[in-house]
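1. Provided below for reference: sequence and predicted model.
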Amino acid sequence: MKRLLSLSTLLLAPLAFAQPGNPLEGDWTLLISGNYGKLQELAPAPTLRIQGKQLSGFSGCNRYSGTFSAKGTQFKVNPLASTKMACEPRPSKTEQAYFKAMQGVMRYQVSNNTLVLYTKGSGMLVFTRNPKIEAKTLNTAPEAAITSVAPDTQILLVGPKKVDCTGMVPMKCLQVRTPEQTNWEFFYQSIEGFAYEEGFTYKLRVRVEDVKNPPADASSKRYILVEVLEKNPPK
């Protein structure tokens, strides 16, 4: 639950071209998008994987894939292909907004573990790099291979609404606390497998795993839903 860089710090930071290999490559999750000053979260959060000149990911509704070209800081996404699964209105709206923005990307910036794709005008898509989880051994079940230490579990209480917070960029954070705590804390990351619905309070059992060698601006912990113990409607 650590605070990350502000958006102004991010955009003024030097470009990370000195990194070994291609700094674009890897797995990314969209934090916010829109025009500067009117940035918003898209939910479910789209993802982006870049390998060579190939890109793929989750649009919020469907899986997609395609190619891109990059020269210097210029970046152009070629027409994308996607699956055709029907979704609820909110994921469908997320997908439409994401695809429209992606097809309008003109340039990019990589700073530390943040990727910003700039679209026409003042539009942008701000991604954070996903931590690379290394398997301890080969040929083992996925659940047992994603952490270098034995997983731990804990109980988290989740508040009924997200609140404004400033991490790497202005964003909306869950409010969480343990049963022993009285004050809510900002939760700057996601709980994998947890489908949050605003207006409800939750009591969750989560598995907490150490991330081996996390990026400097990322959490050293990974939270995975084990069980929803309580889901209480608005009073």
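-> Arrived safely, thanks for sending. It should be emphasised that the depicted structure is a prediction, and the values quoted were computed from it without experimental measurement.
2. all contacts plus neighbour counts: C-alpha atoms, from now on.
-> Will do.
3. A strand includes residue 9, no?
-> No - with DSSP: H, G, I helix; E, B strand; the rest coil as the criterion, residue 9 is helix rather than part of a strand.
4. that one: how many residues sit nearby?
-> 12 (other C-alpha atoms under 10 Å).
5. report the buried residues of the lengthiest helix in the chain.
-> Criterion DSSP state H: the longest helix present in the chain is helix 89-103. For helix 89-103, the neighbour count (16 or more other C-alpha atoms under 10 Å) marks 91-92, 94-95, 97-99, 101-102 as buried.
6. out of the residues you listed, which two sit at the greatest distance?
-> The distance between the two most remote of the buried residues of helix 89-103 (C-alpha to C-alpha) is 16.2 Å, for 91 and 102.
7. which of the residues in the longest strand seen in the chain are buried?
-> Scanning the chain for the strand with the most residues, using DSSP state E, yields strand 221-232. By 16+ other C-alpha under 10 Å, the buried positions in strand 221-232 come out as 221-226.
8. my read: residue 29 touches residue 116, true?
-> No - using C-alpha atoms under 8 Å as the test, residue 29 is too far from residue 116 to be in contact (11.2 Å).
9. need the residues touching each of these two.
-> residue 127 (C-alpha atoms under 8 Å, 6 or more residues apart in numbering).
10. still on that earlier bit, which one of the buried residues of strand 221-232 is nearest residue 55?
-> Distances from residue 55 to those, taken by C-alpha to C-alpha, are shortest for residue 222, at 24.8 Å.
11. leaving out the residues flanking it, which one is nearest to that closest one?
-> residue 209 (5.1 Å; C-alpha to C-alpha, 6 or more residues apart in numbering).
12. for comparison:
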Amino acid sequence: MRPPSRSSLILFAAVLLAGCASTSSTQTTPGSVPMTQDSTPLVGTDWRLVSAPGTRAGATLSGAGAATLRFEADRFSMRGPCNRHTGAWSRSGDQLRFGGEGGAVAGTKMLCPPEIMARETALLAAMQQPLTMEFEGPFLRLVAGDGSAWRFDSRDLPPAEGRERIVQVAGQRVPCTGAAPMLCLQIRTQPGAAWQAHYGEIEGFDWQVGVEYVIRVREYTVQDPPADGSSLRWVLEEVLERSP
């Protein structure tokens, strides 16, 4: 079994990440008026990350691995993809800088699944250099020098149906009996808890024998399920971790 620190999605340890970047004399003051092509004010808006380099097409970044970026008059804050971050910011035309003379970027340090940590590490690395802002209606794109881009949405997240759950899935199935004998997935929602048989499949989930997963699913209630069927329906939203 993997160490709890890998399969557990939240381990808190407060720490500050110091980083300092110089600002040029051509920069405007933090919180300056957004560019004319910007239909949504940059300051005071919650910008929700909806696309990042490496995410598969159509993947949702809500729940685990999500991020929300917000600019205030002299500081920014960001929740996610794993940790919380804050610091100074400034802009000059379409160029955006994080950190600098107004205050270094600082953040918490939590352990998250490798896919989420990689997403956060890439974003923080990009934030150490000037990023180009591109506005597309309600969307904001931050583009790094190598062309990597992060897309944010200023619109509120529509109410989601169903319930979001984080589930660990074992690498071996076990015999179980529904309408007839079959092999069931083994799942648990707490690291170290006893495995439980999951009657039914997880839609969109390509399970492989010998591989252990941490996944995010959306749970729906099935109205009038068949006598041999489950009253719950699980649909895969994202694979957060897999091993080996």
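-> All right, it came through fine. All of these numbers come straight from a predicted model, not from anything done at the bench.
13. TM-score of the superposition?
-> Scored against TM-score structural alignment, normalised by the length of the first structure, the superposed chains reach a TM-score of 0.47; 142 aligned residues with a C-alpha RMSD of 4.2 Å.
14. re earlier: dump the buried residues of strand 221-232 of the first structure to JSON lines, plus distance to residue 127 of the first structure.
-> Formatted as JSON lines, the buried residues of strand 221-232 of the first structure follow (distance: C-alpha to C-alpha, whole Å):
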{"residue": "221", "distance to residue 127 of the first structure": "19"}
{"residue": "222", "distance to residue 127 of the first structure": "18"}
{"residue": "223", "distance to residue 127 of the first structure": "19"}
{"residue": "224", "distance to residue 127 of the first structure": "21"}
{"residue": "225", "distance to residue 127 of the first structure": "23"}
{"residue": "226", "distance to residue 127 of the first structure": "27"}
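15. what packs against the longest strand of the first structure?
-> In terms of contacts (3 or more C-alpha pairs under 8 Å, 6 or more residues apart in numbering; DSSP states H and E), strand 221-232 of the first structure is packed against strand 191-192, strand 201-210.
16. so which bits of the longest helix along the second structure are buried?
-> Assignment by DSSP H gives helix 114-126 as the longest helix of the second structure. Residues of helix 114-126 of the second structure classed as buried by neighbour count (16+ other C-alpha under 10 Å): 116-117, 119-120, 123, 126.
17. before we move on, the earlier item: following the longest helix of the first structure, which helix or strand comes up?
-> strand 105-111 (DSSP states H and E).
18. show me what counts as buried in that following strand.
-> 105-111.
19. what is the subsequent helix or strand relative to that strand?
-> Assigned by DSSP H and E, the successor of strand 105-111 of the first structure is strand 114-119.
20. now the angle from that next one to strand 105-111?
-> 160 degrees (axes from the mean of the first three to the mean of the last three C-alpha atoms, to 10 degrees).
21. which strands and helices lie in contact with strand 114-119 of the first structure?
-> Against strand 114-119 of the first structure (3+ C-alpha pairs under 8 Å, 6+ apart) you get strand 105-111, strand 123-129.
22. of all the ones you listed, which one is nearest residue 187 of the first structure?
-> strand 123-129 (15.6 Å).
23. quick check: closest non-adjacent residue to residue 216 of the second structure.
-> Nearest non-adjacent residue to residue 216 of the second structure (C-alpha to C-alpha, 6+ apart): residue 166, at 4.6 Å.
24. surely that neighbour is in contact with residue 213?
-> No - look at residue 166 of the second structure against residue 213 with C-alpha under 8 Å: they stay out of range, at 10.4 Å.
25. about what we covered before: same for the longest helix of the first structure, what does it pack against?
-> Counting by 3+ C-alpha pairs under 8 Å, 6+ apart, helix 89-103 of the first structure packs on strand 74-77, strand 123-129.
26. could you check how far residue 77 of the second structure is from residue 185 of the second structure?
-> 40 Å (C-alpha to C-alpha, to the nearest Å).
27. the inter-axis angle of the longest strand of the first structure versus strand 201-210?
-> Going by the same axes, to 10 degrees, strand 221-232 of the first structure makes 160 degrees with strand 201-210.
28. rewinding a little: closest to residue 205 of the first structure among the buried residues of strand 221-232 of the first structure?
-> Of the buried residues of strand 221-232 of the first structure, the one sitting nearest to residue 205 of the first structure (C-alpha to C-alpha) turns out to be residue 226, at 5.5 Å.
29. leaving out sequence neighbours, find the closest residue to the closest one.
-> Residue 226 of the first structure sits nearest to residue 206 (C-alpha to C-alpha, 6+ apart), 5.0 Å away.
30. picking up where we left off before, pipe the helices and strands packed on strand 114-119 of the first structure into JSON lines and attach distance to residue 48 of the first structure per row.
-> Converted to JSON lines, these look like this (distance: least, C-alpha to C-alpha, whole Å):
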{"stretch": "strand 105-111", "distance to residue 48 of the first structure": "14"}
{"stretch": "strand 123-129", "distance to residue 48 of the first structure": "8"}
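31. quick one: contacts for residue 106 of the first structure?
-> 74-76, 117-120.
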